[in-house]
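[1] Got a predicted structure here, sequence first:
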Amino acid sequence: MFEYHGWISLRSTAEAVDDEPPLRLPEIRAATDELAGYALLDLQPLNGQYSIHLGGKPNHRGTHGPAILDLFRKVGRLAPGSYGLLHVHDDEDPLHADEFRVYRLARGVLTEHREPLLSPVITTLEDAD
């Protein structure tokens, strides 16, 4: 299974104040629309600031795994002041099958890290067979 849960707080730049400069919202919405209809995906204003929330559990990484990471990268290019986290567990990943990975978006850059609070999956979350 490929499980993912994430969020992004949208900011046009790291210096943005009160949405100045304005977000490139039509382009960001187009990027989210590419994934719409498959799993949880929401782009909404929260207290005046737009946020993206997403999550899903497809049987396999397939094309959705790369597409979700691409969404984070696109948002980083379109709104480099945005920040957020994406937690992923892919039990078919040959290097990380027993751990959650966390992707961090900050200042337009997406980086990958081991998620220490949910890893290893076996013993932390599940019993061994």
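    Noted; the coordinates are in hand.
[2] CA only for contacts and neighbour counts going forward, please
    Noted.
[3] Which parts of the protein are helices?
    Along the chain, counting by DSSP state H, helices occupy 25-33, 64-78, 121-124.
[4] would you turn these into CSV with distance to residue 100 and mean neighbour count?
    CSV is the format used below for the helices of the chain (distance: least, Cα to Cα, whole Å; neighbours: other Cα atoms under 10 Å):
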stretch, distance to residue 100, mean neighbour count
helix 25-33, 23, 15
helix 64-78, 14, 18
helix 121-124, 7, 14
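[5] Quick one: these as a markdown table, columns for distance to residue 43 too.
    As requested, those are exported to a markdown table (distance: least, Cα to Cα, whole Å):
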| stretch | distance to residue 43 |
| --- | --- |
| helix 25-33 | 7 |
| helix 64-78 | 12 |
| helix 121-124 | 30 |
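[6] Tell me which of these lies nearest to residue 114.
    Across those, residue 114 has its closest neighbour in helix 121-124 (11.8 Å, Cα to Cα).
[7] got the contact list for the closest one?
    The set of residues external to helix 121-124 that reach it, using Cα atoms under 8 Å, 6 or more residues apart in numbering, is 98-100, 118, 128.
[8] Looking at those, which one is closest to residue 65?
    residue 100 (13.8 Å).
[9] let's bring in a second one:
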Amino acid sequence: MFEFHGWLAIQGSAAREDDEPDQDVLRRLVESASGGSSLVDLRWINGELFLHVGGLLNRRSSEADEVVDLFERIGSVALGSYGVLYYRDDEKPGNDGNAFHVLAMRRGQVTEEPDGHLSPVIPRLEDPYSPEDD
């Protein structure tokens, strides 16, 4: 399973001097990750450009990889961008699926950070599995 939720405020630079990112490049990036069963939405809100993504896939697939790649590639073309992508991946090596992970973007640079808000999923969000539940 691969669950993800995220947003980006897309800015051409951190200077905030009307330095807009190349919208054609951004549209092509978003179109390459659009499709499937996920939300990928690029839109202007009150004069600022935002990307919102979300989805729940049965398996980690190329669609999941495209969303993570999209997040990272936007930072490389819009150097003032910032936001977060929360994801939970039970197929990631060394991961039992009991934690969310956070990709945080600041000034276009992406770092992976531990989550302290929703993790551990059990017991914070879900009850432990019990064979009696079947």
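    That came in fine, so what should we check first? Everything numeric here is computed off the predicted structure, so don't read it as measured data.
[10] Report the TM-score for the pair.
    Between these two chains, after superposing, the TM-score reads 0.93 (TM-score structural alignment, normalised by the length of structure 1); 127 aligned residues with a Cα RMSD of 1.1 Å.
[11] Drop anything exposed from the contacts of helix 121-124 of structure 1.
    By neighbour count, with 16 or more other Cα atoms under 10 Å, the contacts of helix 121-124 of structure 1 hold 98-100, 118 as buried.
[12] Make a markdown table from those and add distance to residue 82 of structure 1 to it.
    As requested, these are arranged in a markdown table below (distance: Cα to Cα, whole Å):
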| residue | distance to residue 82 of structure 1 |
| --- | --- |
| 98 | 29 |
| 99 | 26 |
| 100 | 23 |
| 118 | 25 |
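[13] Which single one of the residues you listed is nearest to residue 44 of structure 1?
    residue 100 (26.7 Å).
[14] Can you tell me, leaving aside adjacent residues, what's nearest to the closest one?
    Once flanking residues are discounted, residue 100 of structure 1 sits nearest to residue 89: 4.6 Å by Cα to Cα, 6 or more residues apart in numbering.
[15] ok, now which ones touch the residue nearest the centre of structure 1?
    For structure 1, the residue nearest the mean C-alpha position is residue 86 (3.6 Å; Cα atoms, centre = their mean). Contacts for residue 86 of structure 1 (Cα under 8 Å, 6+ apart) come out as 4-7, 102-104.
[16] now structure 2: which of the residues you listed match?
    With both residues aligned by TM-score structural alignment, their matches' Cα atoms under 8 Å, the contacts of those that structure 2 also has are 4-7, 102-104.
[17] Could I get the contacting residues of residue 24 of structure 1?
    So residue 24 of structure 1 contacts 12, 78-79 (Cα under 8 Å, 6+ apart).
[18] Just give me the match in structure 1 for residue 56 of structure 2.
    Under the alignment (TM-score structural alignment), residue 56 of structure 2 maps onto residue 57 of structure 1.
[19] Isn't that match up against residue 2?
    Yes - Residue 57 of structure 1 is within contact range of residue 2, at 5.5 Å (criterion: Cα atoms under 8 Å).
[20] I figured residue 118 of structure 1 hits residue 99, correct?
    Yes - the criterion here is Cα under 8 Å, and residue 118 of structure 1 meets it with residue 99 at 7.1 Å.
[21] quick one on the thing from earlier: can you tell me the closest non-neighbouring residue to the match of residue 56 of structure 2?
    Using Cα to Cα, 6+ apart and skipping the chain neighbours, the partner closest in space to residue 57 of structure 1 is residue 3 (4.4 Å).
[22] Near that neighbour, how many residues? Count them for me, please.
    Counted with other Cα atoms under 10 Å, the neighbours of residue 3 of structure 1 add up to 18.
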